[in-house]
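Peer 1: sequence first, then the predicted structure:
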Amino acid sequence: MRHHLILRVVTKLLIGVIMLFALYVQFHGDYSPGGGFQAGVIMSVGFIIYSVVFSLADVQKVLPPWFVHKLMAIGLLLYAGTGVYSMFVGYNYLDYDAISPHHPVHGQHYGIILIELGVGITVTAVMVTIFYAFASRTPVMDDEAW
């Protein structure tokens, strides 16, 4: 794969655009179609494309497996923690009014952002973990057997 210079240069240019689009989908998901799940899949696609063009070892230098596992837990804790917080202050689970009781509209907005961020982080980490699991398998057949 070392001799595919154009593919490598174009991939390096596209990765930034893919990540920027994922952030756009993440933070505009409460106003338009999109949100945490879609942004998480788009973000993970950026890492997967990088791995396919360069190598699994190169992407694991940027996003090591131990860190991806921590991201799964952080995303889940952010999602669940938002709901648990609302229960501790006397509201229903995931009642966003608890975040800003004096301004419920602000609480709704902040709650949606926190929930979608938790979903986005979790989905990114899960998709990258699934890719790592499949990509790191030892092949049953070598390339010449095809």
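Peer 2: That came in fine, so what should we check first? Numbering: from 1, shown residues only.
Peer 1: hey, let's count contacts and neighbours off CA atoms from now on
Peer 2: Noted.
Peer 1: what comes up buried for the host helix or strand of Ile74?
Peer 2: Taking DSSP states H and E as the definition, one finds Ile74 inside helix 65-88. Neighbour-count burial for helix 65-88, counted by 16 or more other C-alpha atoms under 10 Å, picks out 65, 68, 71-72, 74-76, 78-79, 81-86.
Peer 1: tell me who's in contact with Trp73.
Peer 2: Not quite, residue 73 is Ala, not Trp. Thr122 (C-alpha atoms under 8 Å, 6 or more residues apart in numbering).
Peer 1: this is the other structure I want to compare:
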Amino acid sequence: MDIEEYIRQIDDRWRGAFIEVWRTIGENLPEGFQAEMQHGMPTYVVPKKTYPEGYHVDGKALPFISVAAQKRHLAIYHMGIYSDNELYEWFTETYPEHMTTKLNMGKSCIRFSNPDRVPYALLGELAGKMTAEEWIELYESGKM
């Protein structure tokens, strides 16, 4: 399945929010990332031509941000926020400036349960805060 096929199969309730999140992230990511399907989700990765070692789990391109439309929520998996305490703190402190709802977040997964209440500007800003080179350096530091 490619990204376009993934989008076509998203439930109508989530499709618009998914498309807007995916577009916002893509427009704000620094140079050096590319979009592909990984682990069943549209994912922005550091391509193998840039980082030939790839992801230690499966040897594929190094994942950075994935977006998934689930049955009950939209999920953004940001590997950098999981590994960078300063980025995590910035996001959790800035979130209330954009949203009145409680942050629903795991280690790397940010979940939104209402497709009409997604902080696109905040997600765009988050996407732009780490370059591919910074992500590789953080990944190689073993903080994963």
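Peer 2: In hand now; what should we look at? Keep in mind the model is a prediction, meaning the values are calculated, not measured.
Peer 1: and the TM-score between them?
Peer 2: TM-score for the superposed chains, counting by TM-score structural alignment, normalised by the length of the second structure: 0.28, backed by 72 aligned residues with a C-alpha RMSD of 5.1 Å.
Peer 1: return the member of the buried residues of helix 65-88 of the first structure nearest to Ala39 of the first structure.
Peer 2: Gly75 (13.2 Å; C-alpha to C-alpha).
Peer 1: so that closest one touches Val126, yeah?
Peer 2: No: the criterion here is C-alpha atoms under 8 Å, and Gly75 of the first structure misses it with Val126 at 10.2 Å.
Peer 1: surely Tyr79 of the first structure touches Gly120?
Peer 2: No: assessed by C-alpha under 8 Å, Tyr79 of the first structure is found out of contact with Gly120, at 10.0 Å.
Peer 1: measure Tyr44 of the second structure to Met79 of the second structure for me?
Peer 2: Computed as C-alpha to C-alpha, to the nearest Å, the Tyr44 of the second structure to Met79 of the second structure distance reads 11 Å.
Peer 1: over to Ala35 of the second structure?
Peer 2: Distance from Ala35 of the second structure to Met79 of the second structure, counting by C-alpha to C-alpha: 15 Å.
Peer 1: next one: Ala132 of the second structure
Peer 2: Note on Ala132 of the second structure: its distance to Met79 of the second structure, by C-alpha to C-alpha, is 12 Å.
Peer 1: and for Arg13 of the second structure?
Peer 2: 26 Å.
Peer 1: between those two, which is the more surrounded one?
Peer 2: Neighbour count, other C-alpha atoms under 10 Å: between Arg13 of the second structure and Met79, Met79 has more, with 19 against 15.
Peer 1: state which helix of the second structure is the longest.
Peer 2: Looking across the second structure with DSSP state H, the single longest helix is helix 12-28.
Peer 1: for the helix or strand following that helix, name the packing helices and strands.
Peer 2: Next in sequence after helix 12-28 of the second structure, counting helices and strands by DSSP H and E, comes strand 34-38. Packing contacts for strand 34-38 of the second structure, counted by 3 or more C-alpha pairs under 8 Å, 6 or more residues apart in numbering; DSSP states H and E, involve strand 41-46.
Peer 1: okay then, goodbye and thanks.
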